[in-house]
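Q: build me a model from this:
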Amino acid sequence: MSVQDTMPKGGQFILEEADYNSVFTPEDFSEEQQMIARMTRDFIEGEVAPKSEEIEKLDYELTVKLLRQAGELGLLGADVPEIYGGAALDKISSSLIGEYMVRGGSFSLSHGAHVGIGTLPIVFFGTPEQKAKYLPQLVTGEKISAYCLTEPASGSDALGARATAVLNEAGTHYVLNGTKQFITNAGFADVFIVYAKIDGEHFSAFIIEKEFPGVSTGAEEKKMGIKGSSTRPLILDNVEVPVENLLGEAGKGHKIAFNILNIGRYKLGVGAIGASKWAIELATEYAKERKQFKTEIINFPLIQNKLADMAIRTYVNESLTYRTGGYLEAATQHLNLEKNVFNEAAKAIEEHAIEYSIVKVFGSEALDFVADEGVQIHGGYGYISEYKIEQIYRDSRINRIFEGTNEINRLLIPSTLLKRAMQGRLPLMQKLQTLQKELTGYMPPMDISEPTELLEAESKMLEAAKKLFLMAGGTAVQKYMQKVAQEQEILESLSNLMITIYALESALLRAKKTADRRGEAAAQLQIDMTRAYFQEVWSDVEKWAKGVLVATSEGDVLRTQLSIVKKLVRIQPLNTITLKRGIARRIIEAEQYTTAMK
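A: Down below sits the predicted model:
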């Protein structure tokens, strides 16, 4: 049974139990996909890493040269149809390119902006004529692309853009005016995907070339991190854009903008995996060499605990991200990208918008945690730029702002779920009614007897977490109805529950699948990391659910709800100290992040 045959609807994970056969995991990588990963790694190690110091000093010429070398290897055209010069690879293959590209530091951002948000708008939403004109040159790196959505006065509120487009009297060109802010690759890009409002009202997308009169860029921004990437404002002064360069349909630029952001959020999570693995490798290597009190600090239990926590979060991030990558591949593989598939592409990408936001939030915060612990293991040397962990730490911070801030994404996750329920796309209300009947009857405490099946206790915890979300979410909706969107603190807690449930389930399904396919012994490290993560976050699950209930109920109703919560969260605690020591030992033996037993 393939992922394509069993692909769930977006957000469905919160309502139903998933089958581990229906999710893609890293253990499913094909030999071809692994070969692409190795090729990317070799390119970074051989061509990019030795020049990292020059790249970090904003050497445009070098960055463009390396991008063209990447183009020669096919690393710029993974998502582009073959007819336009691309490789037409599956989404998992292009994800692996992104994961291994991150070791190129700022170069990976230049690459990602070009192949992702800079090229994909044309791939998914362009006409055949636009694709034929621009994609072959973007695939080779002859031309570099940039994505221009943010403005000085509109960041998260993308539709509040002030850039304007007016059709000239001859009907041949749109005249664009405005300024775009924080544009990656602006200093050397040749093609810009620009959003503006036709007649100040209809939000639309345009393909603009650097050579068009009136196009200019401002000064480079001085940034905290990603210093080797170009970040400038794009200035449009009466720029005449041919009508055939309108991307998609007039007034429907939001479909392009939001869906490209969806893919961008997913790819950001992929990059976070690669950077986390890199940080673990650097921290392990340093801890094996650094001596304090006449012994290598790798032998200190607290250092091992940090390495275990870093590995656990990376494992969970890897599990939920590639699970989502499987959904992206299944949703888009049927699209004939040689043609104009505007509406079909928008529908396919939008389906798992909830999961893409989860990937973005979880991945960016997991990387921040891993990078921070990596610096701590390095001690004072972690604060010195000579050590790569310092760069990883600085570069990681932008990810919680990129592609919509984590706060915005947290609001989107539960609000999108509720919107789909109102549209009849998900049976949320029916599930709430069924749960309400169950909860009002007799409910015994969670069974904490000795489990007889693999990860049985964790499976019960996951089921309880979903009930907690539905109870808390249903109570909030019942109290506030449509106005729940204004209760941002409540939405944040509901979002945290959804993110954590998706993370728990993804880790659990992956460990079960590996055990089924390769044997329990081979899956033991994944099992241990899954169990440790369940224990670590369980108190947070209780806290978020209680927080929503206390804010939305009172009196006897609240007391009854809290008693139900108490029954649902009752678990048998595990000795996570022992679990984490075993996890750390495997990382130390491998001298890198690993999910396999030796």
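Q: rest of the way, CA atoms for contacts and neighbours
A: OK.
Q: quick check: the residue nearest to residue 33 when sequence neighbours are not counted vs residue 406, distance?
A: Excluding the flanking residues, the one nearest residue 33 by CA to CA, 6 or more residues apart in numbering is residue 93, at 5.3 Å. Going from residue 93 to residue 406 by CA to CA, to the nearest Å gives 26 Å.
Q: circling back: which other helices and strands does the helix or strand where the residue nearest to residue 33 lies contact?
A: Assigned by DSSP states H and E, residue 93 belongs to helix 91-101. If contacts are counted by 3 or more CA pairs under 8 Å, 6 or more residues apart in numbering; DSSP states H and E, helix 91-101 sits against helix 31-43, helix 106-115, helix 253-289, helix 301-332.
Q: so the closest residue to residue 311 other than its chain neighbours, which of the three states?
A: Nearest residue to residue 311 in three dimensions, chain neighbours excluded: residue 593, at 6.3 Å (CA to CA, 6+ apart). At residue 593 the chain is in coil, as set by DSSP: H, G, I helix; E, B strand; the rest coil.
Q: thought residue 593 was touching residue 584?
A: No: using CA atoms under 8 Å, residue 593 is not in contact with residue 584; the gap is 9.6 Å.
Q: what sits in contact with each of those two?
A: The overlap between the contact sets of residue 593 and residue 584 (CA atoms under 8 Å, 6 or more residues apart in numbering) is empty.
Q: all the strands of the protein, residue numbers only.
A: Listed in chain order, the strands of the chain (DSSP state E) span residues 145-148, 164-167, 173-184, 191-198, 202-209, 215-217, 231-242, 246-247, 291-292, 295-296.
Q: another sequence for comparison is provided below:
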Amino acid sequence: MAKKTWSGGRFVVDDADPRRMATPEDFTEEQRMLADTVRVFIEREIAPRDADIEKLDYELTVRLMRKAGELGLLGADVPEAYGGLGLDKTSTTLLAETLSPASSFALSVGAHTGIGTLPLVFFGTPEQKQRWLPRLASGELVAAYCLTEPGSGSDALGARTNAVLSEDGQSYVLNGSKLYITNAGFADLFIVYAKVDGAHFSAFVVERDTPGFTIGPEERKMGIKGSSTRPLFFEDARVPADHLLGEVGKGHLIAFNILNIGRFKLAAGCLGGMKEAIGLAVAYANERRQFGKAIASFPLISGKLAEMNTLIYVAESMVYRTAGLIDEALAEVGSEGDEGGLSAAKAIAEYALECSINKIFVSEAMDAVVDEGVQIHGGCGYIQEYKIERLYRDSRINRIFEGTNEINRLLIPGTLLKRALKGELPLMEKAQELQRELLQPSPPASSPADDEPLAKPAAVLASMKKTFLMIGALAVQKHGLRLEREQEIVAALADAMIDIYALESALLRARKLTIRGAAEEAAANSFDMTALFAAGAAERAGQRARTVLAGLEKGESLRLQLSVLKRLLRNEPVDSFALRQRISARVIAVGRYAGL
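A: Presented below is the predicted three-dimensional model:
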């Protein structure tokens, strides 16, 4: 694959060009029309049937999925040659975000179009694609993805489902079980992972009517009650040999590549949920009156709206920045021909690290937003009549789906280090450069000019990158290749990278507005939210670094490193009270998420 102009993980060691960053302000008219189509579909088809969907009406969900297929909403990621739309990833990201208010139905669609269909798009043979993709794109068939087992969740390669090639070579005989399979109640095709001869992790396409294949009862879940979640059982289930997906023993390539895009798509869905939650919260805060005033006028309530809005803005900036990076990568490799799908999967894998970052940040941000949404609703937020109660329950699964956030945290620094060891990132060189810089006399502290609204966030970002390099280098020096066993340190390094990517995404978006000549008033909200997030990120960076240093150093050595840290994090605090007041005033005025 051709070397990317901007490779995955590079944000840690280099500064990106804001002009190249994709933002929601770049949406084309066609993309906006796509979003409008989804909104109309939800308003006309989903909202009136929401209560029935939540009662887990299989027939209704399938009927609505076929209507979505008629609109092209199920084939956005499917190439045109196989009956889909073949849209770019920015468009499909917008589709996933906009569909989010459809709640459980959105999850059913997401599981079908993402992890259910993409294995065939990327890894299917031409014959397999021709056989199944057109019907998946239309909604004639519904797909499910089957990886988790009773004894293997995060340790996916520990799967025990076994596959043995029959003596005549015509089929594989599967034995084992799967757990927590979304869409299982009504799916027609199942992407199933099993070990051939108990050793070679592989993927198969299993049809619902396969002899020996049965589906267990529905799980009783905390949330997403309108989606189907059931176990699967294989007892000498005979799967035709030509249903093998990819090569024997190469199932991990399929599983992990699909999880990359699944994590990213999940972040897009969470983004849509956050926007719905703040809309509900601000509407209630504007209507609810206490002590003779709307509760939105009270600073402790308006401050919550400001923090919620800022998290959404940062998440939105990250999600569409990442979509743009993936689109650039896909444009370089192309996606046509028999090998196009595999090339596309490899291009997306370039940003596996960023996909994990998006998944963690946005799923946790959504939890924070819906939690504050419930708090703003007060007692009403605990009552099922109000949708914020359902959003609160539905949100919790996102930190578990597509690899737990703990597993993703462990993946992020490990992936970065592997890229550095392969010579794909100048991580070690940048760390050594920083060490030389720190040996020089400390220049006097300078304060960014007050008339440069992005100067302070930029200074915070620069100090956070240096702090990450400092503590990361110390951790590697002390633990070497054993660092992966120090999970708390690794998780702290991951959190540092997440905050860096989040702040940089917000900052790049704000800078792009100024480059395009946006009026000061038009960009003011972007500037304020970037500054507010930077203030919190700076506090977290300091606390995180001190905690890690205390685990790495002792005595005089610790005191020396803490003095270096203090030098790196010499950032002047901002008036966050004023920032929140300005941001919340805009949110309250528009009655929903205020991006700009």
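Q: so what number do they get for TM-score?
A: Superposed pair, TM-score by TM-score structural alignment, normalised by the length of the second structure: 0.97. Supporting alignment: 593 aligned residues with a CA RMSD of 1.4 Å.
Q: what range does the helix holding residue 93 of the first structure cover in the second structure?
A: Using TM-score structural alignment, helix 91-101 of the first structure corresponds to residues 89-99 of the second structure.
Q: how close does residue 474 of the first structure sit to residue 421 of the first structure?
A: Residue 474 of the first structure is 12 Å from residue 421 of the first structure, by CA to CA.
Q: among these two, which residue is more densely surrounded?
A: residue 474 (20 against 16; other CA atoms under 10 Å).
Q: the more buried one: what's it in contact with?
A: Listed by CA under 8 Å, 6+ apart, the contact set of residue 474 of the first structure reads residue 432.
Q: any idea how far it is from residue 435 of the first structure?
A: According to CA to CA, residue 474 of the first structure and residue 435 of the first structure sit 10 Å apart.
Q: how close does the match of helix 91-101 of the first structure sit to the first structure?
A: Compared with the first structure after the fit, stretch 89-99 of the second structure shows a mean deviation of 0.8 Å (mean CA distance after the TM-score superposition for the first structure).
Q: other residues contacting that stretch?
A: Stretch 89-99 of the second structure is touched from outside by 31, 34-35, 38-39, 42, 73, 76-77, 106, 110, 265, 268-273, 320, 323-324, 326-327, with contacts defined as CA under 8 Å, 6+ apart.
Q: can you rerun that using 7 Å?
A: 31, 35, 38-39, 76, 106, 265, 268-269, 271-272, 320, 323-324, 327 (CA atoms under 7 Å, 6 or more residues apart in numbering).
Q: also stretch 166-182 of the first structure?
A: 148-152, 162-165, 198-199, 231-243.
Q: same deal with stretch 325-332 of the first structure?
A: If you take CA under 7 Å, 6+ apart as the criterion, stretch 325-332 of the first structure is touched by 3-4, 7, 23-24, 90-92, 348-349.
Q: distance from it to the middle of the chain?
A: Centre-to-centre, stretch 325-332 of the first structure and its host chain are 14 Å apart (CA atoms, centre = their mean, to the nearest Å).
Q: sorry, back to before: ok, so of the contacts of stretch 89-99 of the second structure, who is nearest residue 560 of the second structure?
A: residue 320 (40.6 Å; CA to CA).
Q: that closest one -> the first structure?
A: Alignment note (TM-score structural alignment): residue 320 of the second structure maps to residue 322 of the first structure.
Q: not counting sequence-adjacent ones, nearest residue to the equivalent of residue 215 of the second structure over in the first structure?
A: Mapped onto the first structure by TM-score structural alignment, residue 215 of the second structure lines up with residue 217. Spatially, and ignoring its direct neighbours in sequence, residue 217 of the first structure is nearest to residue 234 (4.6 Å; CA to CA, 6+ apart).
Q: in this structure the one you found contacts residue 214, no?
A: No: assessed by CA atoms under 7 Å, residue 234 of the first structure is found out of contact with residue 214, at 10.4 Å.
Q: and those two? Which one has more around it.
A: It is residue 234, of residue 234 of the first structure and residue 214, that has more neighbours when counted by other CA under 10 Å, with 24 against 15.
Q: which one in the second structure is aligned with that one?
A: Correspondence of residue 234 of the first structure to the second structure, assessed by TM-score structural alignment: residue 232.
Q: you'd agree that match is up against residue 219?
A: No: between residue 232 of the second structure and residue 219 there is no contact under CA under 7 Å: 11.9 Å.
Q: how far out from the middle of the chain is the helix holding residue 93 of the first structure?
A: For helix 91-101 of the first structure - counting by CA atoms, centre = their mean - the centre lies 13 Å from the chain centre.
Q: ok, now stretch 127-145 of the first structure?
A: Computed by CA atoms, centre = their mean, the chain-centroid distance of stretch 127-145 of the first structure equals 26 Å.
Q: likewise stretch 204-220 of the second structure?
A: Here stretch 204-220 of the second structure is found 29 Å from its chain centre; the criterion is CA atoms, centre = their mean.
Q: check stretch 395-402 of the first structure too.
A: From the chain centre to the centre of stretch 395-402 of the first structure is a distance of 11 Å (CA atoms, centre = their mean).
Q: which residues are contacting it?
A: By CA under 7 Å, 6+ apart, stretch 395-402 of the first structure touches 225-226, 364, 367-368, 406.
Q: that stretch aligns to what range in the second structure?
A: Under TM-score structural alignment, the alignment places stretch 395-402 of the first structure onto residues 394-401 of the second structure.
Q: okay, the angle between the helix holding residue 93 of the first structure and helix 106-115?
A: Going by axes from the mean of the first three to the mean of the last three CA atoms, to 10 degrees, helix 91-101 of the first structure is angled at 150 degrees with respect to helix 106-115.
Q: and the angle for helix 91-101 of the first structure with helix 31-43?
A: On the basis of the same axes, to 10 degrees, helix 91-101 of the first structure is oriented at 20 degrees to helix 31-43.
Q: what sits against residue 548 of the second structure?
A: residue 489.
Q: farthest-apart pair in the contacts of stretch 89-99 of the second structure, please.
A: Within the contacts of stretch 89-99 of the second structure, 39 and 327 form the most distant pair, 24.1 Å apart (CA to CA).
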